[in-house]
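Asker: coordinates only, sequence not included:
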């Protein structure tokens, strides 16, 4: 089987979709699938290249200022090479690469799958809403309707897809990670050499893009309520500032009077990211909208209790007792942080349950097997036979966590 993945970016600063594309394709390649990735070339040396995967990068054109990740050379290559593949897997919507891939697959009469990565959540639809409504009417709904399969990563995404477009070929397979990447975490004190302000503090970690969608305005105010009354905590904000939003977040923290208890590190990858995950005591992601956060999985496999909003679409965190799932408001966030900061035994229990959940259900090796089955059904025209692969797992997990 030969499968082509088309992505809007392979730059880690792009966020979760880049991580999913690279790690999923690498897992598929390990299982003998011939996998290629086509993506626009970013002006960065930090490009993720998965092992065993043929990656082709194409320069972005001037129109990328108006249509994200526009690349005429990528579109031409797709038109020429799409005939060599059995299936095309398109990642994200609204951007030029997904449109170019759709046009190429229609020309070649090849089946195609689309993973939207949370792009139909209410917050995302309301962001630049007028442009998206026009694009959806003219182009996007037709593409989704004609897709051979729509890949959802959460139950909420299944609902949002069903509400947005009439396509019954929706299948649910979650994201995952590679547990071996987290087997030997650095010593907790290692990151303190670079950031000595962390010494003898309880560390609350935010890991993700510094973007309005991530709820950092809520975090700034909630942390302010907590940090003004105590000196034993510190907030560590780790992630790229692609949109210049960090300046606004810092201003919020200054208004709260707690900027001296916050550290911004910028984007950290590899060993450095593992170092902050090792040193953190609590992970917080108060997003207004998420597809399926890879950062939550990373925090849980590192044994951290997590505080997330319902909009993170990860209800299992609450059902198995791995953390707190809250409404996106300052009071709920501040109460959850206080409870965890003051209860290390509860944090330890939540952390162990979260790690157990990830190991049972969210590992790329298992997920790649599920995806291969989905590909085979789609290529053979038997997607209607594709059952919800998670159903048996869910029953099994419920029994485990009730013990």
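Answerer: Good, I have the coordinates. Just so it is clear, the structure is predicted and the values come from calculations on it, not from any experiment.
Asker: every contact and neighbour count from this point should use C-alpha atoms.
Answerer: OK.
Asker: so which residues of the stretch 251-400 of the chain form helices?
Answerer: In chain order, the stretch 251-400 of the chain shows helices spanning 270-279, 294-301, 316-319, 330-341, 344-361, 364-379, 390-402, with DSSP state H, counting those that start in this stretch as the criterion.
Asker: here comes the other one, which I'd like you to weigh against the first:
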């Protein structure tokens, strides 16, 4: 099959959705399918040339947060019919509205991944944005969902939450598998290379956060909880890895200094490639007390690296983690984050080792890229575009 993913941007700094497009796309290509991406990016942007899949960058987008690219609609009108299926990724940007307009004009079906963007948490966290969305909803995104051949969710939790977000709501819902490629398994050389670059971590009990350093992720909860247990375990160390998209890291670092933790938290910035995998293997557990997480690719990656996950119950795959006993789960609050950290420290070495052994089994059973790829093909087979004329 020849598939087209439509996204606002292929910049991987934006987090999970584009990472999912990439990992699924690479695996589908290995399986013999053709996968291309259309985005609103500036064609001269470095992240476009660095993206491993073919990209039709149709920007640059106009300034502002909407990522409007005037040529996207005309390009889709000219080329969409040459693909077996069009998959729209994400809402609330011009690309989803443009895809809806064109596919409706052409009389061809499309499917859409919401990527957690209908989670009601966003309405509570950003009330002013919610007012703008309420105005926009009936004329745009409601129709984008209503007319899609399938609206794809990556967990039952995400599907149920989406129904609470806006009214009216109509969608042909379908839950599909999601995941990522098995991380490299040569742990020791990756670990040693990372520790060579970060010698302050050697001999420490490292807890890893890896993702956007954003208020939604609960990074402040980690710092505050760590401050309350730091004296109990002098070897405990936080590794806070990821890009700072909102200028929040300075405030977090200042808080760490006030708490006397400046030398016990490492901030390496965004990690990719071997450095990312080295960070996983240099850590004993992965921590994500997020206030909202549709799936959490980094959670799946941690499991694939054999690392237990300490997550909030706002990470939508928390039920699978609890069922498999591959991590610990608590509320996305200061008390909850403290409880989960204390529970981890209170576990015996044998119990931690047993939990570690269960992580890879969960990855294989629920979050592998093979299942992720084939589930999309199953959807496309059901809602394949009409025969070309």
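Answerer: That came through fine. Keep in mind the model is a prediction, meaning the values are calculated, not measured.
Asker: tell me which of the helices of the stretch 251-400 of structure 1 sits nearest to residue 151 of structure 1.
Answerer: Nearest of the helices of the stretch 251-400 of structure 1 to residue 151 of structure 1, taken as C-alpha to C-alpha: helix 364-379 at 9.3 Å.
Asker: quick one: the closest one to chain centroid distance?
Answerer: The chain centre lies 19 Å from the centre of helix 364-379 of structure 1; the measure is C-alpha atoms, centre = their mean, to the nearest Å.
Asker: what stretch of structure 2 does it fall on?
Answerer: Residue correspondence for helix 364-379 of structure 1 in structure 2, counting by TM-score structural alignment: residues 369-384.
Asker: ditto for stretch 265-281 of structure 1
Answerer: For stretch 265-281 of structure 1, the aligned range in structure 2 is residues 268-284, judged by TM-score structural alignment.
Asker: picking that back up, list the buried residues of the match of helix 364-379 of structure 1.
Answerer: 369-377, 379-380, 383-384 (16 or more other C-alpha atoms under 10 Å).
Asker: stretch 107-127 of structure 1 now?
Answerer: 110-121, 123-124.
Asker: may I ask which two of the residues you listed are separated the most?
Answerer: That would be 110 and 123, which, of the buried residues of stretch 107-127 of structure 1, are the farthest apart (C-alpha to C-alpha) at 32.4 Å.
Asker: residue 70 of structure 1 pairs with which position in structure 2?
Answerer: Matched by TM-score structural alignment, residue 70 of structure 1 corresponds to residue 68 in structure 2.
Asker: would you agree that match falls within a strand?
Answerer: No - with DSSP: H, G, I helix; E, B strand; the rest coil as the criterion, residue 68 of structure 2 is assigned coil and is not in a strand.
Asker: ok, it touching residue 61?
Answerer: Yes - at 5.0 Å, residue 68 of structure 2 counts as touching residue 61 under the criterion of C-alpha atoms under 8 Å.
Asker: now do the shared contacts for those two.
Answerer: Overlap between the contact sets of residue 68 of structure 2 and residue 61, as judged by C-alpha atoms under 8 Å, 6 or more residues apart in numbering, is given by residue 40.
Asker: coming back round to it: contacting residues around the match of residue 70 of structure 1?
Answerer: With contacts defined as C-alpha under 8 Å, 6+ apart, the neighbours of residue 68 of structure 2 are 40, 59, 61, 62, 93, 94, 95.
Asker: filter those down to the buried ones.
Answerer: With burial judged by 16+ other C-alpha under 10 Å, the buried subset of those is 40, 59, 61, 93, 94, 95.
Asker: out of the residues you listed, which sit inside helices?
Answerer: Of those, the ones assigned to helices by DSSP state H are 94, 95.
Asker: what two of the buried ones among the contacts of residue 68 of structure 2 are the furthest from one another?
Answerer: Pairwise distances across those (C-alpha to C-alpha) peak at 13.4 Å, for the pair 59 and 93.
Asker: what does stretch 16-35 of structure 1 rub up against?
Answerer: Defining contact as C-alpha under 8 Å, 6+ apart, one finds that stretch 16-35 of structure 1 is touched by 1-5, 7, 9-12, 36, 48-54, 91-92, 117, 175-178, 293-294, 364-365, 368-369, 372.
Asker: 6 Å instead, please
Answerer: Under the criterion C-alpha atoms under 6 Å, 6 or more residues apart in numbering, residues 1, 2, 3, 4, 10, 50, 51, 52, 53, 294, 368 lie in contact with stretch 16-35 of structure 1.
Asker: swap in stretch 111-125 of structure 2?
Answerer: 87-90, 130, 148-152, 161-162, 165, 294.
Asker: same question for stretch 297-310 of structure 2.
Answerer: Outside of stretch 297-310 of structure 2, the residues that reach it under the criterion C-alpha under 6 Å, 6+ apart are 182, 183, 285, 286, 287, 326, 327, 328, 356, 359, 360, 363.
Asker: any idea how far residue 92 of structure 2 is from residue 140 of structure 2?
Answerer: Plainly put, residue 92 of structure 2 is 9 Å away from residue 140 of structure 2 if you go by C-alpha to C-alpha, to the nearest Å.
Asker: ugh, typo on my part, it should be residue 199 of structure 2
Answerer: From residue 199 of structure 2 across to residue 140 of structure 2, the span is 52 Å (C-alpha to C-alpha).
Asker: the two: which is more packed in?
Answerer: Neighbours per residue, other C-alpha atoms under 10 Å: of residue 199 of structure 2 and residue 140, the larger number sits with residue 140, 20 against 11.
Asker: what ranges do the strands span in structure 1?
Answerer: Taking DSSP state E, the strands of structure 1 run over residues 2-6, 34-41, 54-59, 87-91, 112-115, 149-152, 170-172, 202-207, 233-238, 262-266, 282-285, 306-309, 323-326.
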